[in-house]
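K.L.:
what follows is a predicted protein model with its sequence.
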Amino acid sequence: MQKKTENGQRGLGRPKTALITRESIVDAALVIVDRDGPEGLNLRKIATALDVTAASLYHHFANKEEILAELTMHLLRKQRIPKQQDSWQNTFVNGTHQYRRTLIEHPRAAPILAARLWQSYSYAKFEHSLSSMAAGGVPENLQLAIMRAGEMLGLASALIGPDWDNSKYGDVPEQYPTLRRAIEADTWTAEESLDITVRALIRGFEALAEEATVSGKPTGETDAH
């Protein structure tokens, strides 16, 4: 519909604010990923959700990959970087839990995160974690291995689900008494189970770091036989 412009002439007029923004595009993309998975995301669906043409998306992003990169950053921003430096152990535990919560909230985004987690927009987060490890005496050749281990644990825990119970074992016959007792004694929540697993992993890495310090050899090096 035509309307008068400020000089009194009739014209199509332009909205005072943009119809779409980078943020609104990413929000729409995330809704689609949550519903249809990464394979169901395309520019046409995003445009339809925003009631615009697909061509208008190119004013904000060059292609779909740029949208996925921005979506990854959006999800990573939910993982807060503490303002004050903590021990590398606490940083590792907290980071693993935050990663798990993000994946539980957006489980279908897991392939997107896993494929792009180690790209440039993650540098600040990794620098914070690695700095705490360096300050704690973790050998450099163990630092990224620890980061990857946290990513794997967070992903695996998220795939299991936000919570679970041992009913999945069914009605275990009495001929398996050890299993029956273990099920009865197992009262960990999903978060508690991840927590003890992460802390057990930390102790293993601490032992490896200590071995390297005592032997004076790079971590992982063994004597030739």
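P.N.:
Good, I have the coordinates.
K.L.:
CA only for contacts and neighbour counts going forward, please
P.N.:
Fine.
K.L.:
all strands for this protein, in order.
P.N.:
3-4, 10-11 (DSSP state E).
K.L.:
for the chain, which helix is longest?
P.N.:
Of all the segments of type helix in the chain, defined by DSSP state H, the longest one is helix 190-215.
K.L.:
excluding its backbone neighbours, what's nearest the residue nearest to the spatial centre of the chain?
P.N.:
A centroid search over the chain (Cα atoms, centre = their mean) returns Tyr99, at 4.2 Å, as the residue closest to the centre. Spatial nearest neighbour of Tyr99, excluding adjacent residues (Cα to Cα, 6 or more residues apart in numbering): Gly154 at 5.9 Å.
K.L.:
the one you found contacts Phe92, doesn't it?
P.N.:
No - applying Cα atoms under 8 Å as the test, Gly154 and Phe92 come out as separate, 10.9 Å apart.
K.L.:
what touches both of the two?
P.N.:
Common neighbours of Gly154 and Phe92, using Cα atoms under 8 Å, 6 or more residues apart in numbering, do not exist here.
K.L.:
this is the comparison structure:
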Amino acid sequence: MTAGNPSAEDTTAWAAEPMSRDKVVRAALSVIDRDGLGALNMRRLATELDVTGGLLYHYVDNKADILQSVAALVLGEVKVPQDNGSWRQWAIELTTSFREAFVRHPNVLPLMMDGLPRRLSTRLYSRTAQVLIDGGVPRERVSTLMEGLEAIAIGHAVYSSAALRGSAPDFGEEQQKFSPLHDALSAVDMTADERFHACITALLDGFVPPERGSERKEGT
């Protein structure tokens, strides 16, 4: 789990706790999970906590402060893999955990679109850069690969959220017009998880072909 960030796995455990900044942030995440990002404001949060709005400012500065803390809380669910010597497996496991955190909290995804993860988890991103460098990724490509892994994780979380809402294309009477797309979608033979892992693997292989990528030496 990312150092310094509390777990967001149970967003209702705060209910019986004394008032604190952590309680305010977890209550905010609960509102966002349930009703969406746009539903959160100071008045709604005070109602959720059954306190007066003025009391909240003893624990948080403003809504922007709350949103950044909510993002940090969700990023705290990302589990850092054990170092087993395989840099590829390490990257796959980390990216998978990143995606899973946002599948659990899809309404937080808009907060991730402006580089916020890197600003909040500098230590984790630095560790990731080191793992990739040790694995044989050229230094000049490390940042680009990290951006690609992040984009795949966030993108798949968005698609997973859309699928859960039943947002798959409905071609209706225009099925013939869009038959190539309809046929391609109908021919999918992998689960969402399998497609996700295939995309990660393809990206990693594109940067460092398996026969060229070295495994990290023990202790590095």
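P.N.:
Right, received. Where do you want to start? Bear in mind the structure is a predicted one, so any value in this text is a computation, not a measurement.
K.L.:
and the TM-score between them?
P.N.:
Here the superposed chains carry a TM-score of 0.73, computed using TM-score structural alignment, normalised by the length of the second structure; 188 aligned residues with a Cα RMSD of 2.9 Å.
K.L.:
one step back: format the strands of the first structure as JSON lines; extra columns: distance to Arg148 of the first structure and mean neighbour count.
P.N.:
Output for the strands of the first structure, formatted as JSON lines (distance: least, Cα to Cα, whole Å; neighbours: other Cα atoms under 10 Å):
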{"stretch": "strand 3-4", "distance to Arg148 of the first structure": "58", "mean neighbour count": "12"}
{"stretch": "strand 10-11", "distance to Arg148 of the first structure": "58", "mean neighbour count": "11"}
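K.L.:
for the ones you listed, give me TSV that also has distance to Ala149 of the first structure.
P.N.:
TSV is the format used below for the strands of the first structure (distance: least, Cα to Cα, whole Å):
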stretch	distance to Ala149 of the first structure
strand 3-4	61
strand 10-11	60
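K.L.:
and Trp188 of the first structure, which of the ones you listed is closest to it?
P.N.:
strand 3-4 (65.4 Å; Cα to Cα).
K.L.:
whereabouts in the second structure does that closest one align?
P.N.:
Alignment of strand 3-4 of the first structure against the second structure: no match, by TM-score structural alignment.
K.L.:
elements contacting that strand?
P.N.:
Other elements packing on strand 3-4 of the first structure under the criterion 3 or more Cα pairs under 8 Å, 6 or more residues apart in numbering; DSSP states H and E are strand 10-11.
K.L.:
what about Glu194 of the second structure, distance to Arg119 of the second structure?
P.N.:
Glu194 of the second structure sits 30 Å away from Arg119 of the second structure, going by Cα to Cα, to the nearest Å.
K.L.:
make that Gly206 of the second structure, sorry
P.N.:
The span separating Gly206 of the second structure from Arg119 of the second structure equals 27 Å under the rule Cα to Cα.
K.L.:
flag every buried residue along stretch 195-215 of the first structure.
P.N.:
Asp195, Val198, Leu201, Ile202, Phe205, Glu206, Leu208, Ala209, Glu210, Ala212 (16 or more other Cα atoms under 10 Å).
K.L.:
specify which member of those residues is nearest to Trp88 of the first structure.
P.N.:
Using Cα to Cα, those come closest to Trp88 of the first structure at Ile202, 9.6 Å.
K.L.:
I'd say that closest one and Thr91 touch.
P.N.:
No - the pair Ile202 of the first structure and Thr91 does not pass the contact test of Cα under 8 Å, sitting 11.2 Å apart.
K.L.:
run a quick neighbour tally on Gln84 of the first structure.
P.N.:
By the criterion of other Cα atoms under 10 Å, Gln84 of the first structure has 6 neighbours.
K.L.:
err, Lys64 of the first structure, not the other one
P.N.:
Neighbours of Lys64 of the first structure using other Cα under 10 Å come to 15.
K.L.:
spatially nearest residue to Val172 of the first structure, not counting backbone neighbours?
P.N.:
Arg180 (6.5 Å).
K.L.:
now swap in Leu49 of the second structure and tell me
P.N.:
The shortest distance from Leu49 of the second structure to any non-neighbouring residue, by Cα to Cα, 6+ apart, is to Ala27 (7.0 Å).
K.L.:
the one you found: neighbour count?
P.N.:
The local packing of Ala27 of the second structure (other Cα under 10 Å) involves 22 other residues.
K.L.:
look up how far Ser186 of the second structure lies from Glu173 of the second structure.
P.N.:
Separation of Glu173 of the second structure from Ser186 of the second structure (Cα to Cα): 16 Å.
K.L.:
pretty sure Val33 of the first structure contacts Ile46?
P.N.:
No - if you go by Cα under 8 Å, Val33 of the first structure and Ile46 don't touch, sitting 10.3 Å apart.
K.L.:
all helices for the second structure, in order.
P.N.:
Under the criterion DSSP H, helices of the second structure are mapped to 21-35, 42-49, 53-56, 63-75, 87-104, 116-120, 122-134, 139-164, 179-186, 192-207.
K.L.:
switch those helices over to a markdown table; also include distance to Pro81 of the second structure.
P.N.:
Below are these laid out as a markdown table (distance: least, Cα to Cα, whole Å):
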| stretch | distance to Pro81 of the second structure |
| --- | --- |
| helix 21-35 | 25 |
| helix 42-49 | 35 |
| helix 53-56 | 36 |
| helix 63-75 | 14 |
| helix 87-104 | 6 |
| helix 116-120 | 18 |
| helix 122-134 | 11 |
| helix 139-164 | 15 |
| helix 179-186 | 33 |
| helix 192-207 | 16 |
